[in-house]
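# I need the structure of the sequence given here:
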Amino acid sequence: MTGLTGVGIFWAFVSLTAAIAASVGFYMPFWLRGFMADTSVYFGVFRRCNYPRLDDEGSLIIVEECGRYSTFSDIPSLSWQISTVTIGVGCGLAMLISLTAILAVCIRDIITPVVAKVAGVLQLCAGLLVGAGVGIYPNGWDSQEVQQACDYASRSYYMGGCTLSWSFYLTAAGGAITLICSVLSCHASKRKHTPVCNM
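Predicted structure coming up:
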C-alpha cells in the first residue's frame, strides 16, 4: 500500500515526466536552427548537428552528423558552458527526486511529510536551475559559430536568421513543470495518525 495521497501519486508521475522531458531536451542538440551552405545546422548547449569544419585542403565543409563538443572549453560561449552546468545539475536533481517519488508509489513510508517538503524545496531548486540555464542560453548567440549559421545577424538574445527548435521548448517546459511539482509535493504524503493516550 502506498504512503502517498492521490495528489502524491499524481505528483510522482508528473515529476518523472517533467524530469525526463527536461533531460531529453537538454541532451538533444535541436535548440537553435540555422543554415549553412543550404544545410540545416542545429546548436544545443553542449551538442551540435551539421557543423562546419576545415578539410585537409583548407576548404570549409559541412560535417553532416550530430555530436558533442570535444572538450568543455570547446563549447563556443561562456553562457553555453554555464547553461550546460546549471541545466545538467537541475536535470540530475529533478530525476533523483522523481525516481524517489515513483518508489514511494510502491513502497510505504518513503515520503513522510518532512521528506515531501524537502523534496519540494529540491524540486524548486531544480526547476530554477533549469530555468536559469534556459534563460542564459540566448546570451551565447553572439558567438562566431552561431553568427555564421544565422546570417551574421545574431547577437545576445537576438537570433537573427535562426529559429528556436523543439529541444529548447521541451527543456523549458520540463523546468516549468518541475517548479509546479514543487508545490504539489507539500500535499504528497498521507498524514500519520498519532495514537492518543487515554488516562
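# okay, CA-based contacts and neighbour counts for the rest of this
OK.
# helix, strand or coil for Arg48?
Of the three states, Arg48 takes strand under DSSP: H, G, I helix; E, B strand; the rest coil.
# my read: it touches Gly34, true?
No - Arg48 lies out of contact with Gly34 (C-alpha atoms under 8 Å); the separation is 11.2 Å.
# Overlap of the contact sets of those two?
41-42 (C-alpha atoms under 8 Å, 6 or more residues apart in numbering).
# Pro113 contacts Ser189, correct?
Yes - between Pro113 and Ser189 there is a contact at 5.4 Å, judged by C-alpha under 8 Å.
# between those two, who's got more neighbours?
Ser189 (26 against 19; other C-alpha atoms under 10 Å).
# ok, the residue nearest to that one when sequence neighbours are not counted - how many residues close by?
Distances taken as C-alpha to C-alpha, 6 or more residues apart in numbering place Leu4 nearest to Ser189, at 4.8 Å, with adjacent residues excluded. Leu4 has 28 neighbouring residues, counting by other C-alpha under 10 Å.
# In the helix or strand encompassing Ile102, which residues are buried?
Assigned by DSSP states H and E, Ile102 falls within helix 78-106. Within helix 78-106, the residues that count as buried by 16 or more other C-alpha atoms under 10 Å are 78-98, 100-102, 104-105.
# one more, for comparison:
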Amino acid sequence: MCYVIITCWSLLWTLLSIATFMLVVTSVMSPNWLIGAPQKIGLESIYDNITGVDPDQMFKPTVGMFNRCTRLHRFELIDTRDTCATFVTGYGMPDSEFPNTWKAALFFFCIGAIMLLFATVTSVISICNRSLCGKSIFTVSGLIQSIAGLLCILGLILYPAGWGSEVVTKYCGAQADPFYMDRCSLGWAFYLCITGTVMSFFCAFLSVKADESTSSYKVEEEVLEGKNLICVV
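So this is what the prediction gives:
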C-alpha cells in the first residue's frame, strides 16, 4: 500500500533541495562571476584614462565560467544593451583562452548539478516512497548532496586558479594572476554558487531529520490506523 507522508522536516528538505539545485545551475550558467574594470564602449582592452569621460560611455564587462558580457561599438542605441555570448568553442581550446582549471571546474560543477538534480527528484519521490534499492531514500539522497557539495567546493577553488589566463587579463588588467583578480571584482554569481554549495550540506543534514520525522512514533501510529495521507507537524 502506498502512503503519502509529509512532515515539516521532509517538506523543508524537499523545498531546499529544489532551491539548492536551482541556485547552483543559475550561478554556473551566469556570466557574472567576475566584474571587469571600467571600459569605454567598443574597446578591446581596459580603458585606463577615464578622467573626463562621459559615464554613459563606460561599462563594466563580466566574465563567467564559459561566457561573457560586453558592449558593441556605439550605433544608435546598441551601447545601452549588454551583448552576452559564450567564448568557449570546445574543451580543446588553449589554456590561455579557456583555462584548464576552468575546464575542470566546469566538469565538477556539471557532475555536482546532476547529483543535486537526482537528490531533488528523490526528495519529491520520498513523499510516497521512503526506500531506494533497499536503503533509506533520505540517507542516499543526503549522501549524494554531500558529495555534490564537495565537488562544488573543488569548482570554487579551481575557478580563481585560472585568473592568470588571457581571457581574464583582458578585462581585469595585466597584473591578474591565479587567485589575484587585479582590477576586477567578484560578481553575484560567485556568491550565489557559494550559497548553493553551503545549502547542499545543509540539505544533507536535513535529510537525516526528514528520515527521523517520517519514521517517528506519530507516523507509525497513523499508518496503523489505516491512513494513506499522513501529515505530521
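# Give me the TM-score for this pair.
The TM-score (TM-score structural alignment, normalised by the length of structure 1) is 0.82; 182 aligned residues with a C-alpha RMSD of 2.4 Å.
# Val41 of structure 1: what secondary structure?
strand.
# Tell me which residues touch the counterpart of Glu65 of structure 1 in structure 2, please.
Superposed on structure 2 with TM-score structural alignment, Glu65 of structure 1 falls opposite Thr83. The contact partners of Thr83 of structure 2, by C-alpha under 8 Å, 6+ apart, come to 69-72.
# Which among those residues count as buried?
Among those, those classed as buried by 16+ other C-alpha under 10 Å are 69-71.
# now, which of those residues sits nearest Ile157 of structure 2?
For these, the residue nearest Ile157 of structure 2 by C-alpha to C-alpha is Cys69; the value is 22.8 Å.
# any idea what that closest one aligns with in structure 1?
Aligned by TM-score structural alignment, Cys69 of structure 2 pairs with Cys49 of structure 1.
# so its match sits right up against Phe43, yeah?
Yes - with contact defined as C-alpha under 8 Å, Cys49 of structure 1 counts as touching Phe43 (6.6 Å).
# shared neighbours of those two, anything?
Common neighbours of Cys49 of structure 1 and Phe43 (C-alpha under 8 Å, 6+ apart) are 29-30.
# Going along the chain, name the strands of structure 1.
Secondary structure of structure 1 (DSSP state E): strands at 32-36, 39-43, 47-54, 60-68, 163-164.
# Find the nearest non-adjacent residue to the aligned partner of Ala104 of structure 2 in structure 1, please.
Aligned by TM-score structural alignment, Ala104 of structure 2 pairs with Ile82 of structure 1. Leaving aside its sequence neighbours, Ile82 of structure 1 sits nearest to Gly133 (C-alpha to C-alpha, 6+ apart; 7.1 Å).
# same question, Gln123 of structure 1
Closest residue to Gln123 of structure 1 apart from its sequence neighbours, by C-alpha to C-alpha, 6+ apart: Ser182 at 5.2 Å.
# what residue of structure 2 takes the place of that neighbour?
Under the alignment (TM-score structural alignment), Ser182 of structure 1 pairs with Ala204 in structure 2.
# Let me see the contact set for its match.
Ala204 of structure 2 touches 141-143, 145-146, counting by C-alpha under 8 Å, 6+ apart.
# Any of these buried? List them.
Listed as buried from the contacts of Ala204 of structure 2 are 141-143, 145-146; burial here means 16+ other C-alpha under 10 Å.
# Adding distance to Cys193 of structure 2, write these out as CSV.
Formatted as CSV, the buried ones among the contacts of Ala204 of structure 2 follow (distance: C-alpha to C-alpha, whole Å):
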residue, distance to Cys193 of structure 2
Ser141, 20
Gly142, 19
Leu143, 19
Gln145, 14
Ser146, 15
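# so what's the equivalent of Val130 of structure 1 over in structure 2 closest to, chain neighbours aside?
Under the alignment (TM-score structural alignment), Val130 of structure 1 pairs with Cys152 of structure 2. Excluding the flanking residues, the one nearest Cys152 of structure 2 by C-alpha to C-alpha, 6+ apart is Phe109, at 5.6 Å.
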